[in-house]
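Q: okay, sequence plus prediction incoming.
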Amino acid sequence: MINIHSCLLLMFVFFSCTAPEKKENIATVSLQAEEFIPEVAGKLIEISGLMIFNDHFWGFNDSGGKNELYGFSKSGKIKYEIELDDAKNRDWESITHNKKHIFLGDFGNNMGNRNNLRIYKIKKKDISKKEEQKVDTKEIEFQYANQESFHFFDNATPYDCEAMVAYNNKLYLFSKNWRDRTTWLYKLPTQKGKYEITPTDTFDVKGLVTGADISPDKKTLALIGYENYRSYMWLFSNFPEDRFFEGDSQTIYLDGIDGAQTEGICFLNNDSILVSCEESKSFNQQVFLFDLNKLKDGTH
């Protein structure tokens, strides 16, 4: 009879030798939060997504909020209220843009039971200087090809998503995987249509991803998330084409905002990142700045 321990050892050696290697270069550091916009006007209490466009900052409320996109200034005053025509805010969670369009993700899915996931597409040229206006939208609808069940316990599904970036004329979604604290990467066309999507890659972020953005020079991908009431950021760089997770990666713990519900993220420039949080007992709805140069000069 073959000893069971010997069998287990042989299996371990076999899978260790045959499993494909994945590049991993992870350093854990920290950055101190700096005030940037200490409070945003009361209509925007959640700032679930964050974007810079036309010299203003843009955000929105999530599930149950109005179907409106808000543009606000550095002082936190709301300047623009953009109503999305024929759109509903079931659970808006992320916003991104390319040269011609803005994309707003209605794909929050904490219970894993939604079958109406979609992304609203807006033409930038349709947004005028009027403070209040309505714009037309196109819908990019999708479903997860691997999802067979729509019955999950609350906050236990792998089919939730709150993070999206536009890159090279594609949309990339990063899942908020409640089950094992990984994130799955999905890719979508930017054209109106109905799509089934499957993961193209996965990464062990060891937490819940709530936002994503890519730097203006397209060289750095940033993910924002949290775990155990601590907020963190992942940076990915030196990646080949759109294979973000095959590049160098770095975890950054965000000091000074423990307990904040971090939601949105966007690059102010290639070396500075803005992070939004919603109103809570500990924090106003506001925007923080994180200076990546402080990672380079050793002041973290």
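A: Cool, got the structure. Because the structure is predicted, anything quoted here is derived from the model rather than measured. Numbering: from 1, shown residues only.

Q: make it CA atoms for all contacts and neighbour counts henceforth
A: OK.

Q: do you know how far Asp201 is from Asp180?
A: Relative to Asp180, Asp201 is positioned 15 Å away (C-alpha to C-alpha, to the nearest Å).

Q: what sits against the closest residue to Gly193 other than its chain neighbours?
A: Counting by C-alpha to C-alpha, 6 or more residues apart in numbering, Gly193 lies nearest to Ile140, which is 5.1 Å off, once chain neighbours are set aside. With contact set as C-alpha atoms under 8 Å, 6 or more residues apart in numbering, Ile140 has these partners: Arg118, Ile119, Tyr120, Lys121, Thr190, Gln191, Lys192, Gly193, Lys194, Tyr195.

Q: out of these, which is most surrounded?
A: Highest neighbour count within the contacts of Ile140, by other C-alpha atoms under 10 Å: Ile119, with 24 neighbours.

Q: wait, isn't it in contact with His101?
A: No: Ile119 lies out of contact with His101 (C-alpha atoms under 8 Å); the separation is 11.8 Å.

Q: between the two ends of stretch 75-87, how far is it?
A: The first and last residues of stretch 75-87 sit 29 Å apart, counting by C-alpha to C-alpha.

Q: need the contact partners of it.
A: Contacts of stretch 75-87 (C-alpha under 8 Å, 6+ apart): 37-41, 67-73, 120, 127, 130-137.

Q: use this one as the comparison:
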Amino acid sequence: MLFVLRDKLVPLFIFLQSVLCGCADDQGRGNFDRVSQNYAVQQVGRMVRDEVVESSGLAQANAEGDLWTHGDGGNTNNLYLVTPQGDLLRTLPVRGASNVDWEDLALDRQRGHLYIGDFGNNANKRRDLRIFRLSGPQFTRVDTITFRYPDQRKFPPKKPRRNFDCEAFFFRDDSLYLFTKNRGKGNWVKEYHLPARPGQHVARLADSIRINTWITSADISPDGRTVALLGYGHVYLIAPQPGRRLFDGAKSCLPVAVSGQAEALTFVNDTDFVFSNEKGRLYRATRKPAN
């Protein structure tokens, strides 16, 4: 009964948030302008939940538009290759990698490395945060990046300071950019950087901003001109500026109330992206031509 009630109330909450709450409290960093008129958003497919359980990350797999995805924490250590419409093409076990709490995928498009973020940390008490780097034919080589946050002192911290969960990251210029899912006070999203190479690392806190929803996935466009952060009810779009902090760039947001509890996002070209929700529905946001 509780699960049925939750399933009914969550979409309503997300819809109200997208309509009533605005895009963000930017604290003087520039406005998040709504860009609903610039995109066409439509459902393009659905993954079968009996085949792909709790899809939590997406990455472009090939030029045909097929996608890699994976299950959420506690599920198998499998990658799933699906069509743009969500039909399962292949199941690929990732040998040598266990799924404590896989939350997102990041792609090094130049080298073909695929990164799996095993950094879900709901209780803010994990000391085994890690990212798997997959390479080689059929992703047969698996290297591990372990890390910690420089500003975390207690495991877990007191409830208002629990901002060390993460469900979103992307690859850029030999670094990984991580974004927190704030379970504490203040709605601050923190941005950390990590070297995209195996070893033990201390993440570097690079920036932060207030966003009034949880961030559940991230990606950067192939041309590097747009960063997308997926939240419940919104996709936040940032234009990085050379030599500046990420959140100093021009910012906009796209309300996507129809998406429900969205969990994964990836760009499919320089302007368009696909995202999915916990029920496996796939949506595509297509940039409209300029008038």
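A: Here it is on my side, so go on. Note that the structure is predicted; figures quoted are calculated from it, not measured.

Q: care to give me the TM-score?
A: Remark: TM-score between the superposed chains equals 0.82 [TM-score structural alignment, normalised by the length of the second structure]; 258 aligned residues with a C-alpha RMSD of 2.2 Å.

Q: about what we covered before: can you flag the buried ones in the contacts of stretch 75-87 of the first structure?
A: Buried members of the contacts of stretch 75-87 of the first structure, scored by 16 or more other C-alpha atoms under 10 Å, are 37, 39-40, 67-73, 120, 127, 133-135, 137.

Q: between these, which sits nearest Ser272 of the first structure?
A: Ile37 (14.3 Å; C-alpha to C-alpha).

Q: helix/strand/coil for the counterpart of the closest one in the second structure?
A: Ile37 of the first structure maps onto Gly45 in the second structure, with residues paired by TM-score structural alignment. Following DSSP: H, G, I helix; E, B strand; the rest coil, Gly45 of the second structure is assigned to strand.

Q: give the contact list for Gly45 of the second structure.
A: Contacts of Gly45 of the second structure (C-alpha under 8 Å, 6+ apart): Pro84, Gln85, Gly86, Arg281, Leu282, Tyr283.

Q: mind running it again at 7 Å?
A: Taking C-alpha atoms under 7 Å, 6 or more residues apart in numbering as the criterion, Gly45 of the second structure is in contact with Gln85, Gly86, Arg281, Leu282.

Q: that older thread, what secondary structure does the residue nearest to Gly193 of the first structure sit in?
A: Strictly by three-state DSSP, Ile140 of the first structure counts as strand.

Q: and the aligned partner of Thr69 of the second structure in the first structure, how many residues sit next to it?
A: Aligned counterpart of Thr69 of the second structure in the first structure: Gly59 (TM-score structural alignment). Neighbours of Gly59 of the first structure under the rule other C-alpha under 10 Å: 25.

Q: check Gly28 of the second structure too.
A: Using other C-alpha under 10 Å: Gly28 of the second structure sits among 8 other residues.

Q: show me what Pro195 of the second structure aligns to in the first structure.
A: Using TM-score structural alignment, Pro195 of the second structure pairs with Pro189 in the first structure.

Q: again, but for Tyr80 of the second structure
A: Checking TM-score structural alignment: Tyr80 of the second structure goes with Tyr70.

Q: dump the residue contacts of that match.
A: By C-alpha under 7 Å, 6+ apart, the contact list for Tyr70 of the first structure reads Trp58, Gly59, Phe60, Ile78, Tyr80, Glu81, Ile82.

Q: ok, for the first one, nearest residue in space, not its chain neighbours?
A: Right, the one you point to is Trp58 of the first structure. Gly71 (4.4 Å).

Q: I'd assumed the one you found was in a strand, is it?
A: Yes: Gly71 of the first structure forms part of a strand when assessed by three-state DSSP.

Q: which residues does it contact?
A: His56, Phe57, Trp58, Gly59, Ile78, Lys79, Tyr80, Glu81.

Q: what's the burial count for the second one?
A: Residues near Phe57 of the first structure, counting by other C-alpha under 10 Å, number 20.

Q: which strand or helix spans the spatially most central residue of the second structure?
A: The centre of the second structure sits closest to Ser217, judged by C-alpha atoms, centre = their mean, with a distance of 1.1 Å. Element membership for Ser217 of the second structure, per DSSP states H and E: strand 215-220.
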